[in-house]
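Peer 1: Following is a predicted model, sequence given first.
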Amino acid sequence: MDLLTEDDEGTPRGYSDFPWYGSHVLILRAAAAEGLRDIMTPYGEFLPLKGGNGLELFNATTVLDALDEGHSEIIRFDDGDILNIEGYVFHQEVIGNSLIFKLPYRASNLYMQAGFIEQINAMELCGIGFELVWSDEADPVRKVIFPPRHQPHRKRQWWWSR
């Protein structure tokens, strides 16, 4: 695993507690993994990344058949498998209190409930965003962004005795 610290033009990337890999897994820096481990472990497993300098991959093992296919907007492959879901409707009774889950379809995204996102906010973690895909609220928040930040450089302080 190589962590890219610059874009293609050589500009440094901002610091993220969740370096991006894909919407089907989460990559977490060590501090984020330690802080979220208790809340996430019931829904999956943490796997250390070789050469990742302390990065861990979270693989969700909670798979819920929660998509209401009859009411969702789905684009399918010719064989009937799901290619893309453009409008979601979930069976809330299937999801229950599961904070993190996947659907039982090829290359499923990770889905999170608000409690997980609130925990990230409470811990002041950064460098991750979430888009709302389904809600039963009348006017929900559609997007939550915790922007990356630049790592503060530690200033060395030298002390001497007199």
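Peer 2: Perfect, thanks for sending it.
Peer 1: contacts, neighbours, all on C-alpha from now
Peer 2: Fine.
Peer 1: Give the helix, strand or coil label for residue 120.
Peer 2: Of the three states, residue 120 takes helix under DSSP: H, G, I helix; E, B strand; the rest coil.
Peer 1: what about it, distance to residue 128?
Peer 2: When Cα to Cα, to the nearest Å is the yardstick, residue 120 and residue 128 sit 9 Å from each other.
Peer 1: what's near enough to touch residue 119?
Peer 2: The neighbourhood of residue 119, defined by Cα atoms under 8 Å, 6 or more residues apart in numbering, consists of residue 36.
Peer 1: swap the cut-off to 7 Å and go again
Peer 2: For residue 119, no residue counts as a contact, taking Cα atoms under 7 Å, 6 or more residues apart in numbering as the criterion.
Peer 1: Check residue 62 too.
Peer 2: For residue 62, the set of contacting residues under the criterion of Cα under 7 Å, 6+ apart consists of 43, 44, 101, 102.
Peer 1: ranges for the strands of the protein?
Peer 2: Listed in chain order, the strands of the chain (DSSP state E) span residues 26-28, 44-48, 56-60, 73-76, 82-87, 100-102, 110-112, 128-131, 143-146.
Peer 1: Could you export those strands as a markdown table, including mean neighbour count and distance to residue 8?
Peer 2: Formatted as a markdown table, the entries for the strands of the chain read as follows, by neighbours: other Cα atoms under 10 Å; distance: least, Cα to Cα, whole Å:
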| stretch | mean neighbour count | distance to residue 8 |
| --- | --- | --- |
| strand 26-28 | 22 | 21 |
| strand 44-48 | 16 | 27 |
| strand 56-60 | 21 | 24 |
| strand 73-76 | 14 | 33 |
| strand 82-87 | 13 | 29 |
| strand 100-102 | 23 | 32 |
| strand 110-112 | 17 | 28 |
| strand 128-131 | 14 | 20 |
| strand 143-146 | 13 | 23 |
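Peer 1: second one coming, line it up with the first:
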Amino acid sequence: MKVYEPTASPGYEWVIPLDPAAFDRLHAKPWRPFEVRFLTEDAGTKLQRADLPWLAHGVLVLRPRAAQLIGGLLEPYGELLPLPCADEELVLFRTTRLVDALDEAASTFIPFADGGIMAIADHRFRDDLAHGVFALPQLPTDSIYFDEDTVRAVTKAGLSGTGFQLVYDSAAPPAPGGKPPHWPA
């Protein structure tokens, strides 16, 4: 079993809220749409058009083509919500499926000073629960996770702008020192 989390693909455009305070509303219920704009250039370099432009961890943004190709795949796992943009009709996906699939005893955490979980340094999942698209109740707005079958289906659609980073492989041993290879020392 393999589990992935979405990540921004280098060189592709992002969307950013017109109001930076809107990031606080990404997981608000009920949904209160906020307007975004495309970030099409970075430090003088033109960014490539993205089918899945990056906004933030814990959500996906879909252009119409992406919504048509994978909206039906995502819908059983969450909400497809309107995301106003002057340039194009966008949809925001956020999962509503919280699954207590994290093996806390085997995972490694970066704690806050009060002992709460700031981040997960080494994910270890319960293979019987980590399926489809889900978030963790321990950090419900931090990230969304995809099993390998779902990643394969999204990848097969040929969509650009968002990639998937492997965070767990049941066949791999725990990371030495609790830090996976993609984490800085």
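Peer 2: Thanks, I have the structure now. Bear in mind the structure is a predicted one, so any value in this text is a computation, not a measurement.
Peer 1: Drop the TM-score for these two in here.
Peer 2: Laid over one another, the chains give 0.78 as their TM-score (TM-score structural alignment, normalised by the length of the first structure), with 137 aligned residues with a Cα RMSD of 1.9 Å.
Peer 1: For residue 35 of the first structure, which of the strands of the first structure is the nearest?
Peer 2: Evaluated over the strands of the first structure, closeness to residue 35 of the first structure peaks at strand 26-28, with 10.2 Å, by Cα to Cα.
Peer 1: Give the aligned range of the closest one in the second structure.
Peer 2: Mapped onto the second structure using TM-score structural alignment, strand 26-28 of the first structure spans residues 60-62.
Peer 1: Could I get the buried residue list for stretch 22-41 of the first structure?
Peer 2: Of the residues in stretch 22-41 of the first structure, those with enough neighbours to count as buried (16 or more other Cα atoms under 10 Å) are 25, 26, 27, 28, 29, 30, 32, 33, 36, 40.
Peer 1: how close does the residue nearest to the third one when sequence neighbours are not counted sit to residue 48 of the first structure?
Peer 2: For residue 27 of the first structure, the nearest residue in space outside its immediate sequence neighbours is residue 57; the separation is 4.5 Å by Cα to Cα, 6 or more residues apart in numbering. Here the criterion is Cα to Cα. By it, residue 57 of the first structure lies 6 Å from residue 48 of the first structure.
Peer 1: related to what we said a few turns ago, what's the closest of the strands of the first structure to residue 12 of the first structure?
Peer 2: Between residue 12 of the first structure and the strands of the first structure, the shortest separation by Cα to Cα is 17.0 Å, and it involves strand 128-131.
Peer 1: mean deviation of the closest one from the second structure?
Peer 2: Following the fit onto the second structure, the mean deviation recorded for strand 128-131 of the first structure is 1.4 Å by mean Cα distance after the TM-score superposition for the first structure.
Peer 1: Would you mind giving the residues in the second structure matched to that strand?
Peer 2: Mapping strand 128-131 of the first structure onto the second structure (TM-score structural alignment) gives residues 162-165.
Peer 1: thought the residue nearest to residue 27 of the first structure was touching residue 50?
Peer 2: No: using Cα atoms under 7 Å, residue 57 of the first structure is not in contact with residue 50; the gap is 10.4 Å.
Peer 1: what about residue 106 of the first structure, neighbour count?
Peer 2: Neighbours of residue 106 of the first structure under the rule other Cα atoms under 10 Å: 10.
Peer 1: Just give the closest residue to it, not the sequence neighbours.
Peer 2: Spatially, and ignoring its direct neighbours in sequence, residue 106 of the first structure is nearest to residue 82 (7.7 Å; Cα to Cα, 6+ apart).
Peer 1: what residue of the second structure takes the place of that neighbour?
Peer 2: With TM-score structural alignment defining the correspondence, residue 82 of the first structure maps onto residue 117 in the second structure.
Peer 1: so who does that match touch?
Peer 2: Contacts of residue 117 of the second structure were listed using Cα under 7 Å, 6+ apart, and they are 109, 110, 111.
Peer 1: Which one of these is nearest to residue 150 of the second structure?
Peer 2: Of all those, the one with the least separation from residue 150 of the second structure (Cα to Cα) is residue 109, at 25.8 Å.
Peer 1: Tell me if I'm right that the closest one and residue 116 touch.
Peer 2: No: taking Cα under 7 Å as the contact criterion, residue 109 of the second structure and residue 116 are not neighbours in contact, 9.2 Å apart.
Peer 1: Quick one: map residue 91 of the first structure onto the second structure.
Peer 2: Going residue by residue (TM-score structural alignment), residue 91 of the first structure aligns to residue 126.
Peer 1: and the angle from the longest helix anywhere in the second structure to strand 78-83?
Peer 2: If each helix of the second structure is counted by residues according to DSSP state H, the longest one is helix 64-74. With axes from the mean of the first three to the mean of the last three Cα atoms, to 10 degrees as the criterion, the two stretches helix 64-74 of the second structure and strand 78-83 enclose an angle of 160 degrees.
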